[in-house]
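Asker: below is the sequence, then the predicted model.
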Amino acid sequence: MTLGRQYDSVADYVAPLTATGSWGGTLFAHTFHNDNINETFRVDNSVKYTSASYAGFQTGGLYGLSSQAGAFADNRAWSIGKKYQNGPLSVAAAFMNIDNASANTTGAVSGSPYLSVRQRVAGAGANYAIGAATLGVVYTHTDLVDRPTVPVSTLRFDNFEVNAKFDISAAWYVGAMYTYTKESIAWSTGHNNPHRNEFGLMADYRLSKRTDLYAQTVYDKASGQDVFGDVGNLAESSSQNQTVARVGIRTSF
C-alpha cells in the first residue's frame, strides 16, 4: 500500500509491454499521448495497492481523491490492473477512469492533456521472448466524453501496436514498432474520422553499466480531413506526414 502522487494502473501494467514504456521512450508514444502509456501525468492524492505475485499473477489498483468539498466526484480517478508472468510470457490488462479532471486543480489529475467530463482508458497486451528477441502486441482504447469549450464533444482513440526488440549482444539492441490508430470524432461541424500509421526504429549501444548511446526515428502518416502528422506530441506537422529522428547519450543514476 502506497500513498501520494503515483502512476495509474494502465501505466503500471500495460505500458511496460509497449515500445514507449520499455525500450523506446517518448517518440514511440501513441498519438497525442491519448492513453497515458508514456506516463504523461500522475494521479495526486492517491492510494495504491499492489499485491504480491501468486503463481505469476499480480493485481493492483489506485484511487485518487477529488479533494473538493461538496463535490466528491469532481476530479477523482481510479484504476485497476492485472498481469501474469511466467517464463518468456507476460500478459497484462488495465482500466482507468477520470471524472471531470478540469473541475479543479487540487484533485486527482492536474496534468491530463485532455479536458473532458469523463476520460476512460482500457488496454491489454502481451510480450513473448524467443531467444534474444522479444515480441509484443498491445491494444488500448481511450474514450473522452463531453469536452467543454471545444468543437469536438466526443473523442475516441483505438491504438493497435506491434513491437519487437532484439538483443544483438549484451551491449547492443535494436527495436521496431508499428502502431495503427483510429480516431472517432463527434464534431460540431462535419468531419470524417481520421486514422494514422506510425513506424519507429531504434538502435542502442551500451558504453558501460550506466551510460549508453542511442539513435531512433519515427514516421507518422495521418489520413483524413484537417489532421496532421504528429510524432511524440512534440509539434504538429504542416502536412499529413512527419518524420522525427533523434540521437543521444544517456546516463542512469
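Answerer: Okay, I see it.

Asker: when you work out contacts or count neighbours from here on, use the C-alpha atoms and nothing else.
Answerer: Will do.

Asker: could you report the neighbour count for V247?
Answerer: 12 (other CA atoms under 10 Å).

Asker: surely it is in a helix?
Answerer: No. Residue state for V247 (DSSP: H, G, I helix; E, B strand; the rest coil) corresponds to strand; a helix is not indicated.

Asker: now it. Nearest residue, chain neighbours left out?
Answerer: Spatial nearest neighbour of V247, chain neighbours left out: A215 (4.3 Å); criterion: CA to CA, 6 or more residues apart in numbering.

Asker: now the helix or strand where that neighbour lies, how far from the chain's geometric center?
Answerer: Using DSSP states H and E, A215 sits in strand 211-223. Put simply, strand 211-223 sits 16 Å off its chain's centre (CA atoms, centre = their mean, to the nearest Å).

Asker: what's that strand packed up against?
Answerer: strand 195-206, strand 241-251 (3 or more CA pairs under 8 Å, 6 or more residues apart in numbering; DSSP states H and E).

Asker: okay, one more to line up with it:
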Amino acid sequence: MSTFIKFGAAAILTLGASGVACAQSSVTISGVIDTGFGYTTNVGNGSQNKVGALNSILGVSNVGFRGKEDLGGGLNAVFNLQAGFNPTNGSQSSSGQLFSRNSLVGLESSSGALTVGKQWNFNDDWLVGSVFKGGYNSGAIFKFSEFDAVSEIYNNTIKYVSPEVGGFQGGVMYGFGEAAGSLRTGQVYNIAAKYAQGPFFVGITFDREQDATVGLTNTGNVLKLTTLGASYTINALKLRLGAARSDISGPGSFQSIPSLPTARKAYAVEAGVDYTFTPAFTGSADVIYRKNTTLSNNTKVYRLLGIYSLSKRTSLIANLAYLSNGDGATESLINTNSTAIGGGYANQHQTALALGIRHTF
C-alpha cells in the first residue's frame, strides 16, 4: 500500500527544446527505505514469540520514477512508476511484479487528471494516512480480512480525478476485468469525493469488485466496500475518525482479498489522535474495532506510534500494537502457521513491538 510515500526532488532531469514552441520535461527519481526490528508474541503455532528484521513498518519500501512533460496550453503528460522491495533481503515486495506500487501514464490539466495503468484506489489516495494509520506489522485497518480494499492497487484501470473547487474534489476509477466475452467478469470501480478546507477534512468512497473467475464457474458474486473518514486539526492536535462497511456476497476471485468460503458482512471503525509534541516528535494513538456481523465475531486493536525526525528525510519509528480476538475471530498482526482466514488462531491475542528507521530520497 502507498501510505506515507512522498516524492522528493533528489534527482531531477530537465530537458528543454529551442524553437517556436518549447516543451519542458522533468523526471524525478525518488523513494523510501523503511525497515527495522520487531518482537511479536503468539506466532508460529500460536504460542511462540518471534524476534527478527521487519520490512515496511509504515509503508512498503520502493524506488520510483515520476515524470511530467508540458504539452502547451496548460496540458501535461504525466507518468509514475514505483518498484516495491524488501530491504531485509533485497527481494521484490510483490513476486514477479517490478512496478508493483504504481505503473501509470496519462494527461492532466486544469480540468483534472486522466491516467491509465496499475493504480491505487481513492481510499489509499485520500483516507490512508490522513484518517487511517498505515503499517504492515502493526494492526492497520486494511490488514483485516474483509477490509484490504481500504488500501488497494488495481490492474488495468482508467482513473479520473477532478480539479479541486472550493475544497471539494471528486474522482472515479474503472478496472477492466480482461475476460473474453464478458465486461462484468473481474470488473472494478471506485468512486469518491472529499472536502478539505482549513483544519477540516472529510472523504467518502465506494468500491465494487466483481468475481474474476473465468468460465462457467464464475459466481457473479461481488465485494462492496463503503468507506468514510474525517479529521480535524487544532494547533498541534489532530483528531481522526473513520469507518468502513464490507459486504461480500459469496466466494470469488477478487483482487483485494482472498476468496472467502461464504458470504460475509462486516464493519470496522478507527478512532485516532496525533499530537506534535515538538517539531521533531509526533505521537499517535489509535483504537480499531472490527465486527463480522455474519459470523458474530470481533477484533480489537490498540496502537501507539512515535515518529522522531532526525532530518527532513530520516526518521526513527517506534510502534506498539495489541490485537485481541473474540467470539472465534482469527485476525493477526503477524501471520501464524494457522490456515484460518486472517492468519491467526481463534480468540488468540498478539502484541507487536517494532523499532525502525525510515529514509526518503
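Answerer: Received the coordinates, thanks. Every value quoted in this text rests on a predicted model; they were computed, and no experiment measured them.

Asker: TM-score, when you put one on top of the other?
Answerer: With the length set by TM-score structural alignment, normalised by the length of structure 1, the two chains reach a TM-score of 0.84; 232 aligned residues with a CA RMSD of 2.3 Å.

Asker: any chance of JSON lines for the helices and strands packed on strand 211-223 of structure 1, columns distance to T179 of structure 1?
Answerer: JSON lines is the format used below for these (distance: least, CA to CA, whole Å):
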{"stretch": "strand 195-206", "distance to T179 of structure 1": "5"}
{"stretch": "strand 241-251", "distance to T179 of structure 1": "14"}
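
Asker: for N163 of structure 1, which of those is the nearest?
Answerer: strand 195-206 (9.1 Å; CA to CA).

Asker: how about the contacts made by A222 of structure 1?
Answerer: 194-197, 228-229, 240-241 (CA atoms under 8 Å, 6 or more residues apart in numbering).

Asker: what lines up with it in structure 2?
Answerer: Counting by TM-score structural alignment, A222 of structure 1 lines up with N325 in structure 2.

Asker: if I look at its match, how far off is H349 of structure 2?
Answerer: In this view, N325 of structure 2 and H349 of structure 2 are 6 Å apart by CA to CA, to the nearest Å.

Asker: who are the contact partners of Y302 of structure 2?
Answerer: Contact analysis of Y302 of structure 2 by CA under 8 Å, 6+ apart lists 285-288, 321-323.

Asker: repeat that for R118 of structure 1.
Answerer: 97-101, 143-146.

Asker: identify, from the residues you listed, the entry nearest to R156 of structure 1.
Answerer: Proximity of those to R156 of structure 1 was ranked by CA to CA; the top entry is D143 with 4.6 Å.

Asker: tell me the contacts of the residue in structure 2 that that closest one lines up against?
Answerer: Here D143 of structure 1 is matched to D247 in structure 2, going by TM-score structural alignment. By CA under 8 Å, 6+ apart, the residues touching D247 of structure 2 are 223-225, 263-266.

Asker: same question for V162 of structure 1.
Answerer: 135-138, 177-179.

Asker: let's see 6 Å
Answerer: Neighbouring residues of V162 of structure 1 by CA atoms under 6 Å, 6 or more residues apart in numbering: 136-137, 177-178.

Asker: with secondary structure, neighbour count and distance to A203 of structure 1 as added columns, please give these in CSV.
Answerer: Converted to CSV, the contacts of V162 of structure 1 look like this (DSSP: H, G, I helix; E, B strand; the rest coil; neighbours: other CA atoms under 10 Å; distance: CA to CA, whole Å):
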residue, secondary structure, neighbour count, distance to A203 of structure 1
G136, strand, 21, 17
V137, strand, 21, 20
M177, strand, 22, 12
Y178, strand, 20, 16
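
Asker: and of the residues you listed, the nearest to R206 of structure 1?
Answerer: Nearest to R206 of structure 1 among these is M177, at 20.8 Å by CA to CA.

Asker: can you tell me what that closest one aligns to in structure 2?
Answerer: Match for M177 of structure 1 (TM-score structural alignment): D286.

Asker: helix, strand, or coil at the match of D143 of structure 1?
Answerer: Assignment for D247 of structure 2 (three-state DSSP): strand.

Asker: now it. Nearest residue, chain neighbours left out?
Answerer: Counting by CA to CA, 6+ apart, D247 of structure 2 lies nearest to K265, which is 4.6 Å off, once chain neighbours are set aside.

Asker: look up how far A271 of structure 2 lies from the one you found.
Answerer: The value you get for K265 of structure 2 to A271 of structure 2, if CA to CA is used, is 21 Å.

Asker: same check on A83 of structure 2?
Answerer: Taking CA to CA, one finds A83 of structure 2 at 32 Å from A271 of structure 2.

Asker: same thing with G67 of structure 2?
Answerer: Distance, G67 of structure 2 to A271 of structure 2, using CA to CA: 36 Å.

Asker: and V214 of structure 2, by the same measure?
Answerer: In terms of CA to CA, V214 of structure 2 sits 40 Å off from A271 of structure 2.

Asker: in structure 1, which residue is closest to the centre?
Answerer: For structure 1, the residue nearest the mean C-alpha position is I37 (1.8 Å; CA atoms, centre = their mean).

Asker: make sure that one is actually in contact with S9.
Answerer: No. With contacts counted by CA atoms under 6 Å, I37 of structure 1 stays clear of S9, the gap being 9.7 Å.

Asker: check contacts around the match of M177 of structure 1.
Answerer: Contacts of D286 of structure 2 (CA under 6 Å, 6+ apart): 271-272, 302-303.

Asker: ok, so of those residues, who is nearest G177 of structure 2?
Answerer: Sorting these by distance to G177 of structure 2 puts A271 at the head of the list, at 35.0 Å, by CA to CA.

Asker: just tell me what T18 of structure 1 corresponds to in structure 2.
Answerer: By TM-score structural alignment, T18 of structure 1 lines up with V131.

Asker: tell me the counterpart of the residue nearest to D247 of structure 2 in structure 1.
Answerer: Per TM-score structural alignment, K265 of structure 2 is aligned with R156.

Asker: got a list of what its match touches?
Answerer: Applying CA under 6 Å, 6+ apart, the residues near R156 of structure 1 are 142-143, 183-184.

Asker: next one: it from K182 of structure 1, what distance?
Answerer: For R156 of structure 1, the distance to K182 of structure 1 - CA to CA - is 8 Å.

Asker: what count of nearby residues applies to Y174 of structure 2?
Answerer: Counted with other CA under 10 Å, Y174 of structure 2 comes out at 21.
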